[in-house]
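Student: okay, predicted coordinates and the sequence, questions at the end:
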Amino acid sequence: MSLLRIRAGQAALAHIERNGLSPADIAAVFGASGAAKWLAIYGLDRAIFSDWLAGAPQPINLFGTSVGAFKLAGACRQDPAKALDDLAHAYIEQSYPNGFSAELIDIETQKILDTVVDTAGVAEILSHPVFRYHCGTVLAKGLMASAGETPQKYAMALAFALNGFGRNIHTSRMQRVIFADDRADHTLAGRDAYVSHRVGLNQDNLRAAVTASGSIPVVMKGVSDIPGAPLGMHRDGGLLDYHPVPGNVWQGDGLVLYPHFYSEVTSGWFDKYFFWRKTPKALLDKVVLLSPSESFLASTELGRIPDRRDFLKMQGDDVTRQRLWWDSANRSLELGEAFLEMAKSGNIASIIEPI
């Protein structure tokens, strides 16, 4: 059974066929939104950040939204293996015995964030010798910026309906904010139709930025007036950059490594409901996309990728949900081992597929 699927954009594929793949080739690593879906590749991320990229000779930009921002924060800790272990544990062990509310979800989210962006974590992230951390939020406009649940529901329903007219239909409702390591170059910046802001990260705003990056509208509170950032309500960066597309936000030399739970990249959160809308290949030209194979996912006890909706499907049965999610997380360690073996053997070029 093949565990990993490896796909590459045209430029990345040509490079790997000529030269193979080494840590020195990587200019950036991207992390996608997806909540519990991350558990399917936790072990792959663990191997990449604690082993393969640990001794990279060049600075590497990291950019993620929502859980992608959470995991990349863990990758910037002095002990990334432990940080990612703790993050997976905290995510799986969430519990909502008294039902769901924004207040209860916020309490659980803060417990999760304590594993990667506590006081020590903030200092380690901002001073990491190799990684330059970035995360994305959406600066919400109009009803989407409201603190009320009903206006948010209306705004989300309207955005969904309008999305049929194209991805750029939301430019008046959403702006991108990229919170960036001040040591980083400016290869990460908005390159599409959306207004984008760049904000320097520091000890006063990093945790708030990471929190906002995962603040799903309606079910979670947004984060307002983050120090140094544009004034207003910041919400989940995945609304605009669901699976951040390098061609929308990045221009630089080198390759973009993209550990992902899917073998496809979906630009915005609303785009996932329009299955015919594909990310243009040109925007993935330098991407190396790593994902679990369908046969591997089918071999897990859950039989698929973990999903945030499992909280509802198995409400009142945390024991079963947690057991299934732990199985997915533990099995994902096999993906990390498979990647390290392929990288060591140099045979990635023989199995890679074009995007």
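Tutor: That came in fine, so what should we check first?
Student: CA atoms for contacts and neighbours, from now on please.
Tutor: Noted.
Student: now the helices for the stretch 151-300 of the chain?
Tutor: For the stretch 151-300 of the chain, applying DSSP state H, counting those that start in this stretch gives helices covering 206-213, 246-249, 294-299.
Student: for the last one, which outside residues touch it?
Tutor: Yep, that's helix 294-299 we're talking about. With C-alpha atoms under 8 Å, 6 or more residues apart in numbering as the test, helix 294-299 has contacts from 1-4, 303-305.
Student: next up, a structure to set beside the first:
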Amino acid sequence: MAVTVSRRAMEPIEIFAGQQAYRHIAQSGIRPTDIRAIIGASGGPKWFVLSHLDRYLMQNWLPAIPHQLELIGSSIGAWRMAAYASAAPMAALEQLESQYLNQRYSARPSHQEISQSIRQLLDSFIQPNDLDQHQLKKLHIVAARCKGLSQLKQPSIQGLAFAAVAVGNLVSRRSLPRSFDRVIFQSPGGQLPVAQWDHFRTHQVPLNRANYRDALLASGAIPIVIEGVRDPVGAPRGLYRDGGMVDYHFDLPFKPEQGLVLYPHFSPLLKPGWFDKPLPWRKVHASNYSHTLMISPSREFVASLPYGKIPDRRDFERLDNDSRIRYWQTVVDRNQAIAEAFDRWVHSANPLDQVIPIETLTR
């Protein structure tokens, strides 16, 4: 007897929609002009499972959007969104991908060695004059301003300080504002569709030529691994680190007055902050994702990859340079299937058939 396999199970992507996004797709389908904001999550090399989807959106969707588009990201998500906002987005993305993928380090690299490599990476794909192009594409870079013990600079002591922060977060995420403020460096005229800010003190700082590089560097400055950024121009004084400390996958009420939020995400998993990763009970609020359409690789697709997983930062420790680069390149090559599946879904007769309520990820 023939076995019937559902279309959803065969596809390399999973598509999730909040309540408002689900209704929108049911009534009107989905078009580039529906999108008012795009989110880029933290996650380092996890992004390599999405790079062809990014290319697809840059080539096929961005040129079709006639209105202001808000691009928000933290850490690698901020770097991706900077490429989206670039005057030449495809060239910027390809340079970012190549430079990040081909990183090489000594057997036991110091944080100075890693920091210098990251600064060179950023300089390879960002241009200060890109800010002049932020007319319809508005960039929002999230960084965490450190307070208390999280300001300590010595890597050996940072571990103890951040362990204390993690213990406080284990009890309640509301303990984190004692250690971090949220700082958003944003293009002039940018308007994030956030209905109400959460319990973090949030500073919105104009993005300009003087702080652009520092904002991107700070957003990806992983504690212990990469040096933080001190006193970015125009921002509250202090030491700035990875935006994922505050907004890892984001748990903010992005609710544009019109249209939807697009979230190309590397996993069907949503965690508010970096310290919430090991906590299975700590999840985002489904109501914050009511207007969001999220695209992620399917579990079957991930299982088919080398090592049965997407890339992550531990690959730097588990694999030598050559093995890691080959593995990451294989994932990049294969993720072309993600972009092709998204294109099939967009042009399908009944796109709602493949959509999963995002509430299933937050229960």
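Tutor: Looks like it came in fine. Not measured: the values here are computed from a predicted model.
Student: give me the TM-score for these two chains.
Tutor: Taking TM-score structural alignment, normalised by the length of the first structure as the basis, the two superposed chains have a TM-score of 0.94; 349 aligned residues with a C-alpha RMSD of 1.6 Å.
Student: and Ala193 of the first structure, which of the helices of the stretch 151-300 of the first structure is closest to it?
Tutor: Ala193 of the first structure lies closest to helix 246-249 among the helices of the stretch 151-300 of the first structure, at 8.9 Å (C-alpha to C-alpha).
Student: re earlier: need the winner for burial among the helices of the stretch 151-300 of the first structure.
Tutor: helix 206-213 (a mean of 26; mean count of other C-alpha atoms under 10 Å).
Student: which stretch of the second structure is that one matched to in the alignment?
Tutor: Mapping helix 206-213 of the first structure onto the second structure (TM-score structural alignment) gives residues 212-219.
Student: average gap between the matching stretch and the first structure?
Tutor: For stretch 212-219 of the second structure, the mean deviation from the first structure after alignment is 0.4 Å (mean C-alpha distance after the TM-score superposition for the first structure).
Student: tell me the gap between that stretch and the middle of its chain.
Tutor: 15 Å (C-alpha atoms, centre = their mean, to the nearest Å).
Student: likewise stretch 288-299 of the first structure?
Tutor: The answer for stretch 288-299 of the first structure is 17 Å, by C-alpha atoms, centre = their mean.
Student: would you check the span in the second structure matched by it?
Tutor: Going by TM-score structural alignment: stretch 288-299 of the first structure matches residues 293-304.
Student: show me what contacts the spatially most central residue of the second structure?
Tutor: By C-alpha atoms, centre = their mean, the second structure has its centre lying nearest to Ala41, at 1.8 Å. Ala41 of the second structure is in contact with 73-78, 244, 248-250, 265, counting by C-alpha under 8 Å, 6+ apart.
Student: quick one: which of the residues you listed is nearest to Phe316 of the second structure?
Tutor: Out of these, the member with the shortest distance to Phe316 of the second structure (by C-alpha to C-alpha) is Ile76, at 16.0 Å.
Student: show me what that closest one lines up with in the first structure.
Tutor: Ile76 of the second structure maps onto Val67 in the first structure, by TM-score structural alignment.
Student: under the alignment, what does Ala41 of the second structure map to in the first structure?
Tutor: Match for Ala41 of the second structure (TM-score structural alignment): Ala32.
Student: should've said Leu122 of the second structure
Tutor: Under TM-score structural alignment, Leu122 of the second structure pairs with Leu113 in the first structure.
Student: same check, this time on Pro177 of the second structure
Tutor: Using TM-score structural alignment, Pro177 of the second structure pairs with Thr171 in the first structure.
Student: mind checking what secondary structure the counterpart of Ser106 of the second structure in the first structure has?
Tutor: Mapped onto the first structure by TM-score structural alignment, Ser106 of the second structure lines up with Pro97. Following DSSP: H, G, I helix; E, B strand; the rest coil, the label given to Pro97 of the first structure is coil.
Student: which residues touch Ser328 of the first structure?
Tutor: Counting by C-alpha under 8 Å, 6+ apart, the residues that Ser328 of the first structure touches are 39-40, 300-302, 305-306.
Student: farthest pair in those residues?
Tutor: Taking C-alpha to C-alpha, no two of those sit farther apart than Leu39 and Glu301, at 13.4 Å.
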